[in-house]
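> can't give you the sequence, but here's the structure:
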């Protein structure tokens, strides 16, 4: 009888950004990746340290502070993570933010400053992360993964300026995949359905959005953090070695019927 297969991410080294608390998407990704054998470093903003700490402790990972709006913060984070882990095999970017005044208003009325901050934090930080990770990724390549939403493809009511930011992010994924592919680096966006995270609670009428997704998705339910984490772990692993440049939905099929 053959022995059991090794964990899917055994010996893989990963950096996961954007842990807010145990209910965040980054937390779900961390828990699944650790269960699959990955060694991790996690990051969060300073305000989230008390809530992200238990997540890091549960997966046995160092927790580092990083605010992507601060010059040099991502460079310092990636260098520290690579030093602690002896290199990197994947990074998961689960960061998005927009000023409330711009998020809750019409895109037509959005301020230039608010729009630019949303694009910097939610989109361009992924390009910067890729640039910082590239020299630390294995000679065999690696995986870079970010989080999008259906509002990148469709005009979702009350999603506001995050829609254009996520649309730019999905386009960025394709360009990074093209540019980094010769190095064996694969780049993906995951597009989950609505999940009750702290970040999502900032959207207007988010409860109605979840109710609609639950009612109309072919699976008639919302997806779980574990299901999002399972997809992220698959994309970070060798089983997805032939895939790059995609936005992959994990939303109970809602995108197919919305």
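In hand now; what should we look at? Everything numeric in this text was worked out from a predicted model, so none of it was measured.

> going forward, measure contacts and count neighbours with C-alpha atoms only.
Noted.

> Determine the set of other helices and strands touching the helix or strand residue 208 falls within.
Per DSSP states H and E, residue 208 falls inside helix 206-216. Contacts defined by 3 or more CA pairs under 8 Å, 6 or more residues apart in numbering; DSSP states H and E place helix 206-216 against helix 254-257.

> Let me see the ranges of the strands in the stretch 151-258 of the chain.
For the stretch 151-258 of the chain, strands defined by DSSP state E, counting those that start in this stretch occupy the ranges 185-192, 246-250.

> swap in the stretch 1-150 of the chain?
13-17, 39-44, 63-65, 90-93, 142-147.

> For residue 223, which of these is the nearest?
Ranking those by proximity to residue 223 (CA to CA) places strand 142-147 first, at 14.3 Å.

> any idea of the angle the closest one forms with strand 185-192?
Computed by axes from the mean of the first three to the mean of the last three CA atoms, to 10 degrees, the angle separating strand 142-147 from strand 185-192 equals 20 degrees.

> I'd say residue 36 and residue 10 touch.
Yes. Judged on CA atoms under 8 Å, residue 36 makes contact with residue 10 at a distance of 6.6 Å.

> out of the two, which sits in the more crowded spot?
residue 36 (20 against 15; other CA atoms under 10 Å).

> which residues does the more buried one contact?
7-10, 233 (CA atoms under 8 Å, 6 or more residues apart in numbering).

> Put this next to the first one:
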């Protein structure tokens, strides 16, 4: 797949184990020019060497909780490239007490914060990307099986990711007339920094290996390859889709205990 001449934004790289990093590598190796972001000064030392390795032309801070931060990234893209072909969104967050506690006990403030960071940030990205995707484009976000079925210990992130997947469908409907495709990748259990916040995550990895049709978990590069596919012209007829990259775990209808 050749993305030479294409420009894209990857948001959500935290370190070398990030799924967004796997996506960034595949997209760059296919020839795309990349813009990459880092959360804050604490995260920068972990992300900057990765961006340098890929020769990212744009490297900017992006904290979607800070007013104007995401907008500044798109302003830089507009000044430097004046166009954008794809975005890869890999941002999710929840308060520790909400992620580890029952949804029943989640505060309104905690729920709103999770929705703002994990879901509405993707909607904002679509809004900002639309005028730069004059010749069409691709928007991809990351989800998880817990959006569809109850996964123990996923808690507040379940309904938040369900809202994200629903947003994908509505954005696809609205942006389709401009040839902008919107999809989600539902990634299987992978040991990342974000996943480490989920209690008993090792048990979920074991459950996946035992019950998924392929009898294994996935690796990050499988998500990266799927991200490349969705950004490429090979996926030109695919939009509004939640594509599962989970060794088939989602078809088993299992509830993790």
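Looks like it arrived, so ask away. Everything numeric in this text was worked out from a predicted model, so none of it was measured.

> And the TM-score between them?
The TM-score (TM-score structural alignment, normalised by the length of structure 2) is 0.95; 251 aligned residues with a CA RMSD of 1.0 Å.

> Filter the contacts of residue 36 of structure 1 down to the buried ones, PyMOL style.
Restricted to buried positions by 16 or more other CA atoms under 10 Å, the PyMOL selection for the contacts of residue 36 of structure 1 reads:
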select buried, resi 8+9+233
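
> Let's have the strands of the stretch 1-150 of structure 1 in TSV, adding distance to residue 200 of structure 1 and mean neighbour count.
Output for the strands of the stretch 1-150 of structure 1, formatted as TSV (distance: least, CA to CA, whole Å; neighbours: other CA atoms under 10 Å):
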stretch	distance to residue 200 of structure 1	mean neighbour count
strand 13-17	17	27
strand 39-44	16	26
strand 63-65	21	20
strand 90-93	16	26
strand 142-147	13	27
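
> Mind putting these into TSV with distance to residue 172 of structure 1?
TSV is the format used below for those (distance: least, CA to CA, whole Å):
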stretch	distance to residue 172 of structure 1
strand 13-17	18
strand 39-44	22
strand 63-65	25
strand 90-93	13
strand 142-147	10
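
> Out of those strands, which gets nearest to residue 131 of structure 1?
Smallest distance to residue 131 of structure 1 across the strands of the stretch 1-150 of structure 1 (CA to CA): 10.7 Å, for strand 142-147.

> Could you give the residue range in structure 2 aligned to that closest one?
Alignment of strand 142-147 of structure 1 against structure 2: residues 137-142, by TM-score structural alignment.

> quick one: contacts of the matching stretch?
Stretch 137-142 of structure 2 has contacts (CA under 8 Å, 6+ apart) with 84-91, 122, 126, 179-187, 227, 230-231.

> one step back: tell me the residues of structure 2 aligned with the helix holding residue 208 of structure 1.
Taken onto structure 2 by TM-score structural alignment, helix 206-216 of structure 1 occupies residues 201-211 there.

> now do stretch 120-131 of structure 1
Counting by TM-score structural alignment, stretch 120-131 of structure 1 corresponds to 116-127 in structure 2.

> how close does the residue nearest to residue 7 of structure 1 when sequence neighbours are not counted get to residue 27 of structure 1?
Once flanking residues are discounted, residue 7 of structure 1 sits nearest to residue 36: 4.9 Å by CA to CA, 6 or more residues apart in numbering. Residue 36 of structure 1 is 14 Å from residue 27 of structure 1, where distance means CA to CA, to the nearest Å.

> how close does residue 13 of structure 1 get to residue 197 of structure 1?
Taking CA to CA, one finds residue 13 of structure 1 at 26 Å from residue 197 of structure 1.

> same deal with residue 183 of structure 1?
Residue 183 of structure 1 sits 35 Å away from residue 197 of structure 1, going by CA to CA.

> go on, residue 224 of structure 1?
From residue 224 of structure 1 over to residue 197 of structure 1 the distance is 11 Å, taken as CA to CA.

> Fine, thanks again, bye for now.
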